[in-house]
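Asks: Attaching a predicted model along with its sequence, questions to come.
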Amino acid sequence: MRDENELKIPRDRTDDYAPGAIAARQSFAREYAGSSLDHVGTYSLDPQALPGNVENFIGVAQVPIGLAGPLLVNGEHAHGDFLVPMATTEGTLVASYSRGMKLCRAAGGITTTVVDDKMQRAPVFTFPSAREARDFAGWLDEHFDEIAAAAQETTSSGRLIEIQRFFASKMLYTRFNYTTGDAAGQNMTGKATFAACAWIKQNYPGELHFLLEGQFATDKKTSVVNMLHTRGKRVVAEITLPAALVEEQMHVSTDKLFSARLKGQLGAFMSVTNNNGNHSANGITAIFIATGQDVANVAESSALYGFSELLPNGDFYASVTLPSLIVATYGGGTGLATQRECLELLGCYGTGGVHKLAEIIAATVLAGELSLGSAVVAEEWVQAHDDLGRNRP
C-alpha cells in the first residue's frame, strides 16, 4: 500500500504554472501510472495564461477540429457565410452538419432570432410561516431598486432585471435574473446575488434566512423551469425548404420527412425528454469545445423545441428553439489560445460577439437536425456511419 505522502500531487505555492511545477506533476503522474505523457505534455499555449481556468496543470487534451460549412445565416447579429469549427472524435459528425448546411444555403440561408437573454442565481428565503414569506415577496417589489443597486456594486457588465418568486411551504424560492454582457455569467450572478442577499438580510425588518442557491437555477442540469423561463440565450433558427431541393439533395420527399417528424414527436413525448429533436447536443458540444465554452453547460444548452410544417405547396418549414443556450465570447476559456482562434474564425471573439455566436450555434443545430432527420428517413444513416465513423484497427 502506498504511503499517503507519495500520492500528494506536487504543487508550487509561489508559481504553480512554472515549468518546474508542471514537470514535477508530469513526472509524478508517469511514475504513479507507469504511462507516457508524450502527447498530453506537448502544447503551444502559455501555461501562465491558465490561472482561473485549471489547477494542477500537466498538459492538454487534443481534440480534432473539423470545419463545417459554409453556413449561411440571415440573423440580426450573424450575417453571411461562416465556417464553423467543430471539435469532436465522432466520425460523420462534421460531414453530416456540412451536408445540412449545404441544403440550407441552397435554400437561401437560415434566419435566426435571439428572443431572450438572462442568467440567474436562485436563492431560497426561509421564514417562520407562509404568510411572512408572502409579505416578503411584496417587500422585494418595493425595494427592487435598492436590491439591484447592491448587486450592481459587484459587476460592471451584469444587470439585475427582475426577481421571479415561487412559493412553497414557508419558503420563497426566487430567480434573480440578470443580463451578463458577453460573459456566460454564472459566477458573476452568484457574486452579485450574494451582495443583494446581504443587503436584504441587513435591511428587511422581519426574520429571514437565505441560502444563496436553492437548486432552482438548475445550474448545469436540464430542467423545465429553464426551458420555460430561459437560462442564457433563447434563440430561434428557422428555414423554409423547397420540396424539389430536399428531394434532390437529401433523397427524401418532404411528406415523408414530415411524417417521420410526427412519429418522432410522439416518441419524445413518451420518453419524457427535454428535446424533441435528433441530436442538438452533438453540434453544441463540438462548438463548445472548439470555442472555450463551459462544456458542462451542454446539460441545459442542448434542450430544444423543434417545430415543422408541411406547407400546402409541399415545401417544408423547419425551426428549432434553443431555450437555454449558455455561451460566452469573453471570459472563462474563450481567451485561451486555440479557443480564441476558433472564435476569431467566426468573427465572435470579445465584446459584442455573444449574440452572434448564439445565432451561429442555433443555425448549426438546425442544419444538423435536418441532415440527420433526412438520413434516417432515406435509410442512409447506418451506411454513413459505416463509411465515415469507423476508426478501428
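Replies: In hand now; what should we look at?

Asks: CA only for contacts and neighbour counts going forward, please
Replies: Fine.

Asks: ok, residue 64 - contacts?
Replies: The contact partners of residue 64, taken as C-alpha atoms under 8 Å, 6 or more residues apart in numbering, are 87-89.

Asks: Kindly report the same for residue 317.
Replies: By C-alpha under 8 Å, 6+ apart, the contact list for residue 317 reads 238-241, 308-311.

Asks: And it, how close does it get to residue 243?
Replies: From residue 317 over to residue 243 the distance is 10 Å, taken as C-alpha to C-alpha, to the nearest Å.

Asks: Use this one as the comparison:
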Amino acid sequence: MKQDKLDNYTSDSDIVNDLASGKRKPHDLYATLQDKSRAARILRMYLESSTGSKLEHIGSATIDYKDTLSRNAENVIGAAQVPLGYAGRLKVEGDYAKGTYPILFATTEGRLVAGASRALAATLKFGRMTTRVIRDGMARDILVRCEDLSEAAALNAFVNGAEGFKLLQDEFSKHTRHGSLSSVECYPAGRDVHLRFIATTGAAMGMNMVTIASSSAARALVSFMNESRKMHLEVLGESGNMCADKKPSYIDVLRGRGVSVIAEVRIPVERLKQAFGCDPNAMLELEKAKNHIGSELAGSNAFNAHVANTLAAMYIAYGQDPAQIVEGSQAITDVAIKSGFFYLWLYMPAIEVGTIGGGTARETQKEALGLLNLGDLGSDASRKAFAEIVAATCAANELNLLAVEASSTLAKSHSELKRG
C-alpha cells in the first residue's frame, strides 16, 4: 500500500486490528505513516486493547516523535516520566566550570535530592569545591585476529611505530569532523590484538563517533598489512571489550574513558559539625572502613559511598546514557583532616558525558542543560565543564552520605518514606 493511502484511508482501528492479527509489525507504522505521533498513538491503542491496560500517562508526552525515532529509540509509544528535583546550587572552581550552577536530579529514590541539597548548601556556605580535568578521551577497542603469534607481534610493532599510527590517524580523520585520534594502545592476547583507540570528541560524548572512525581505520590497517606485508588479518569485532564500555573494568580506572576528573571539597571542621551534626573523626574512620576495606572485601572497583546514585540522577536529568553509570561509578573517595579542615577528594576516571547529541536533544533534558548556562553547548569546553559539575556534585553527595552514616541516621531517614 502506498504511503498516502495508508495515511489518508486506513483508520486507526483497522491498523490496530492488523497489528493484532500479525499482518503488520510495530516498526511498519513508523516506516509508512508520515505522522509519527499518530504511529505512537496507534501502537498505544494496540497495547491497550491487547492487555486491557490504560496508557494515559505514557501517552502524555511532549517529545518530538520524529526526532526521537531518528536518534534515541524505535517503536516509541510515549515517554516514561521520572520526578525531577532541584537539589540546590553548586559553586565550583574548576578548569572549565567556574561559577554557581543549579543542580537537578531525576530520581525515584526518596531522600536523594534532600541529602544532596544539604551537602550543596553546606559547601556553598562554608566550604570550597575545586575540580581539575586530568585526562580526556573516548575509547573503543577494535579486535583484530591474526593468523598466528608472529603476525600478532608484527602488527603490534607496526601500530606502535610512527608509520602505523599515522596510517590509523589519517584514516580515522576521514570519518569524523569533530573527533581527533589521540593514541592507539595495543594489547596482544595470543593471536588476537586489541587496538584501543582513544580520541577527543568535541562537545559530544562521542562513543558512536569513535566507533565508526575506529572501525574504518582498523579495516584500512588490515587491508594495508594484508596487501603490503602478505599477512592474514581480519577485524573480528568492532568492540573487543577493552574499551571498556558499560562494564566494570580496571582499565577504565587506570586509563580513563571520557573525561577523568578529580574533585576536592574543603570545609572547616567546626562548620562541618554545624552543617551535618556529626563527628568529623567518625566520618574519617567510616570512610576508610567502608569505602576501602569494605569495597576490597567485596571485590569492588568502586571505592566510594554512592557515586552511582548521583550519576543516575544527573545522567537521566541531563540526557546522558544511563548505562555508562557502570564505569562512571568506579570512583575513588578519600578523606583527611588537616589544619582544621575536613577534606574529601573524589577521583572519577570515566565521566562519559556530552552537551550535544544523544539524549541531550530531548525536550526536558535540553531545558535542564540550558539552566547551567554553559555557553556554546557545541563546544569541547562545555562538555568538560559539565563533567566537572557532575564530579563536584558527586563529591558533595559523598560528603552527605558519610555524615548520615556516621551519625547513624540513614535507616531513620528512609523509614520516614511512604511505603507500598
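Replies: Received the coordinates, thanks. Please read all numbers here as calculations on a predicted model, not as lab measurements.

Asks: Just the closest of the contacts of residue 317 of the first structure to residue 174 of the first structure, please.
Replies: Nearest to residue 174 of the first structure out of these is residue 238 (C-alpha to C-alpha; 33.1 Å).

Asks: Could you tell me where stretch 100-107 of the second structure falls in the first structure?
Replies: Matched against the first structure by TM-score structural alignment, stretch 100-107 of the second structure falls on residues 81-88.

Asks: Enumerate the positions of that stretch that are buried.
Replies: Across stretch 81-88 of the first structure, burial judged by 16 or more other C-alpha atoms under 10 Å covers 81-88.

Asks: Using a markdown table, lay out those residues together with distance to residue 100 of the first structure and secondary structure.
Replies: Compiled in a markdown table, the buried residues of stretch 81-88 of the first structure are given as follows (distance: C-alpha to C-alpha, whole Å; DSSP: H, G, I helix; E, B strand; the rest coil):
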| residue | distance to residue 100 of the first structure | secondary structure |
| --- | --- | --- |
| 81 | 14 | strand |
| 82 | 14 | strand |
| 83 | 13 | strand |
| 84 | 13 | strand |
| 85 | 15 | strand |
| 86 | 14 | strand |
| 87 | 18 | strand |
| 88 | 17 | coil |
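
Asks: Tell me which two in the residues you listed are the farthest apart.
Replies: The widest separation within the buried residues of stretch 81-88 of the first structure (C-alpha to C-alpha) is 21.8 Å, between 81 and 88.

Asks: about what we covered before: of all the contacts of residue 64 of the first structure, which comes closest to residue 138 of the first structure?
Replies: Comparing the contacts of residue 64 of the first structure against residue 138 of the first structure with C-alpha to C-alpha places residue 87 closest, at 48.4 Å.

Asks: Let me know whether the closest one touches residue 65 as I believe.
Replies: Yes. With contact defined as C-alpha atoms under 8 Å, residue 87 of the first structure counts as touching residue 65 (4.2 Å).

Asks: anything in contact with each of the two?
Replies: residue 290.

Asks: how far does the lengthiest helix in the second structure sit from the chain's center?
Replies: For the second structure, the longest helix by residue count, based on DSSP state H, is helix 380-406. Helix 380-406 of the second structure sits 14 Å away from the centroid of its parent chain (C-alpha atoms, centre = their mean, to the nearest Å).

Asks: Which elements pack onto that helix?
Replies: If you count contacts as 3 or more C-alpha pairs under 8 Å, 6 or more residues apart in numbering; DSSP states H and E, helix 380-406 of the second structure packs onto strand 84-93, helix 112-125, strand 128-145, strand 258-268, helix 269-276, helix 280-287, helix 307-317, strand 341-351.

Asks: Mind putting these into a markdown table with distance to residue 409 of the second structure?
Replies: Output for these, formatted as a markdown table (distance: least, C-alpha to C-alpha, whole Å):
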| stretch | distance to residue 409 of the second structure |
| --- | --- |
| strand 84-93 | 20 |
| helix 112-125 | 12 |
| strand 128-145 | 25 |
| strand 258-268 | 21 |
| helix 269-276 | 11 |
| helix 280-287 | 13 |
| helix 307-317 | 18 |
| strand 341-351 | 20 |
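
Asks: Can you say which of those is nearest to residue 210 of the second structure?
Replies: Across these, closest to residue 210 of the second structure is strand 128-145 (C-alpha to C-alpha), at 6.6 Å.

Asks: what's the following helix or strand past the closest one packed up against?
Replies: Next helix or strand after strand 128-145 of the second structure toward the C-terminus (DSSP states H and E): helix 149-159. Where contact means 3+ C-alpha pairs under 8 Å, 6+ apart, helix 149-159 of the second structure is packed against strand 180-189, strand 192-200.

Asks: out of those, deepest packed?
Replies: Of all those, strand 192-200 carries the top mean neighbour count, a mean of 26, counting by mean count of other C-alpha atoms under 10 Å.

Asks: now that strand against strand 258-268, angle please.
Replies: 60 degrees (axes from the mean of the first three to the mean of the last three C-alpha atoms, to 10 degrees).

Asks: Which residue numbers in the first structure does strand 192-200 of the second structure align to?
Replies: Strand 192-200 of the second structure corresponds to residues 171-179 in the first structure, going by TM-score structural alignment.

Asks: Show residues contacting that stretch.
Replies: For stretch 171-179 of the first structure, using C-alpha under 8 Å, 6+ apart, the contacting residues are 117-127, 130, 133-134, 137, 157-167, 189, 193, 214, 216-217.

Asks: about what we covered before: and of the buried residues of stretch 81-88 of the first structure, the nearest to residue 59 of the first structure?
Replies: Distances from residue 59 of the first structure to the buried residues of stretch 81-88 of the first structure, taken by C-alpha to C-alpha, are shortest for residue 87, at 17.8 Å.

Asks: Skip the chain neighbours and tell me the closest residue to the residue mapped onto residue 30 of the first structure from the second structure.
Replies: Matched to the second structure by TM-score structural alignment, residue 30 of the first structure sits across from residue 48. Using C-alpha to C-alpha, 6 or more residues apart in numbering and skipping the chain neighbours, the partner closest in space to residue 48 of the second structure is residue 54 (5.6 Å).

Asks: would that neighbour count as being in a strand?
Replies: No. Counting by DSSP: H, G, I helix; E, B strand; the rest coil, residue 54 of the second structure is not found in a strand; it is coil.

Asks: That one touches residue 60, doesn't it?
Replies: No. Using C-alpha under 8 Å, residue 54 of the second structure makes no contact with residue 60, being 11.9 Å away.
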